[in-house]
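Trainee: Need a 3D model of the following:
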Amino acid sequence: TFTPTADTNVRANTIRVNLAGVRDDAGNAGTGNASSTNYSVDTVRPTATITLADSVLTRGQTTTVSIRFNEPVTGFDASDIVLTDANGTLGPLTPNAERTLWTATFTPTDKVGDATNTISVNLAGVADAAGNAG
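Mentor: As a prediction, the model looks like this:
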């Protein structure tokens, strides 16, 4: 059983065996090396960064929210956005072709003055191509 090192992302790997120290039942020594085929290791979990084009909004304004992942992800949708402390709504998410950047329009709630608003992402349902959960 092979267990890769945690938080590793390496595309080119092989496992090699030096056959010089190996003997068969007749006592014949092995020669050379044996190598596995190339395999990749990805144990890095996806992360996200959220930015707003404008973080000081007034009545009637909207802003673009960008959610950027450190690698392409699957399983990300509007249900993963946490607006509990946002005082506003988020329009439909639009991903880029690489699935690393999603954008949407944030509309603040009218007649609310609050300097402590936050938008967050629940990464539990998000995964990268290797199956690593956020």
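
Trainee: C-alpha only now, for contacts and for neighbours.
Mentor: Fine.

Trainee: which stretches of this protein form strands?
Mentor: Taking DSSP state E, the strands of the chain run over residues 9-13, 16-18, 33-35, 39-42, 48-52, 63-69, 73-74, 81-82, 88-90, 94-95, 101-108, 120-121, 127-128.

Trainee: so can I have JSON lines of those showing mean neighbour count and distance to Asp114?
Mentor: Below are these laid out as JSON lines (neighbours: other C-alpha atoms under 10 Å; distance: least, C-alpha to C-alpha, whole Å):
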{"stretch": "strand 9-13", "mean neighbour count": "11", "distance to Asp114": "41"}
{"stretch": "strand 16-18", "mean neighbour count": "12", "distance to Asp114": "60"}
{"stretch": "strand 33-35", "mean neighbour count": "10", "distance to Asp114": "61"}
{"stretch": "strand 39-42", "mean neighbour count": "15", "distance to Asp114": "41"}
{"stretch": "strand 48-52", "mean neighbour count": "15", "distance to Asp114": "16"}
{"stretch": "strand 63-69", "mean neighbour count": "19", "distance to Asp114": "16"}
{"stretch": "strand 73-74", "mean neighbour count": "18", "distance to Asp114": "32"}
{"stretch": "strand 81-82", "mean neighbour count": "15", "distance to Asp114": "17"}
{"stretch": "strand 88-90", "mean neighbour count": "18", "distance to Asp114": "11"}
{"stretch": "strand 94-95", "mean neighbour count": "16", "distance to Asp114": "27"}
{"stretch": "strand 101-108", "mean neighbour count": "20", "distance to Asp114": "10"}
{"stretch": "strand 120-121", "mean neighbour count": "18", "distance to Asp114": "17"}
{"stretch": "strand 127-128", "mean neighbour count": "21", "distance to Asp114": "33"}
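
Trainee: before we go on, could you also do this sequence so I can check it against the first one:
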Amino acid sequence: TALSVGETSLVTITFSEAVVAFDNTDVTVENGTLSALSSTDGGVTWTGTFTPSVNVTDTTNLITVAATYTDTAGNAGTGASSANYQ
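Mentor: Next comes the predicted model:
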């Protein structure tokens, strides 16, 4: 569903195994901001709050995770993009 002015949305990024050195610099968010990402399960699931930019209507938004993080064994991440969010 579309976010209205003043609304926020919880963003969850889930990996297949724990990752380290993962933070907001690894994530690109279009048309808004993402609060500091945090994990409470050892680095598998990360959450943050998305706040959309004011006065932007765009139906082709993506959240992109760069391949700049590593897992606990030191293997580089692969990167990915979300499905469209509105």
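
Trainee: quick one: which of the strands of structure 1 is nearest Gly134 of structure 1?
Mentor: Gly134 of structure 1 sits nearest to strand 127-128 of all the strands of structure 1, at 5.7 Å, using C-alpha to C-alpha.

Trainee: Serialize the strands of structure 1 to JSON lines and add fields for distance to Gly134 of structure 1.
Mentor: Below are these laid out as JSON lines (distance: least, C-alpha to C-alpha, whole Å):
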{"stretch": "strand 9-13", "distance to Gly134 of structure 1": "15"}
{"stretch": "strand 16-18", "distance to Gly134 of structure 1": "32"}
{"stretch": "strand 33-35", "distance to Gly134 of structure 1": "33"}
{"stretch": "strand 39-42", "distance to Gly134 of structure 1": "13"}
{"stretch": "strand 48-52", "distance to Gly134 of structure 1": "9"}
{"stretch": "strand 63-69", "distance to Gly134 of structure 1": "10"}
{"stretch": "strand 73-74", "distance to Gly134 of structure 1": "9"}
{"stretch": "strand 81-82", "distance to Gly134 of structure 1": "14"}
{"stretch": "strand 88-90", "distance to Gly134 of structure 1": "22"}
{"stretch": "strand 94-95", "distance to Gly134 of structure 1": "17"}
{"stretch": "strand 101-108", "distance to Gly134 of structure 1": "15"}
{"stretch": "strand 120-121", "distance to Gly134 of structure 1": "10"}
{"stretch": "strand 127-128", "distance to Gly134 of structure 1": "6"}
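
Trainee: Counterpart of Thr63 of structure 1 over in structure 2?
Mentor: By TM-score structural alignment, Thr63 of structure 1 lines up with Ser9 in structure 2.

Trainee: What distance do you get for the closest residue to that match other than its chain neighbours to Gly6 of structure 2?
Mentor: Nearest non-adjacent residue to Ser9 of structure 2, counting by C-alpha to C-alpha, 6 or more residues apart in numbering: Phe50, 5.2 Å away. Between Phe50 of structure 2 and Gly6 of structure 2 the distance is 11 Å, computed by C-alpha to C-alpha, to the nearest Å.

Trainee: rewinding a little: what's the counterpart of the residue nearest to Ser9 of structure 2 in structure 1?
Mentor: Aligned partner of Phe50 of structure 2 by TM-score structural alignment: Phe106.
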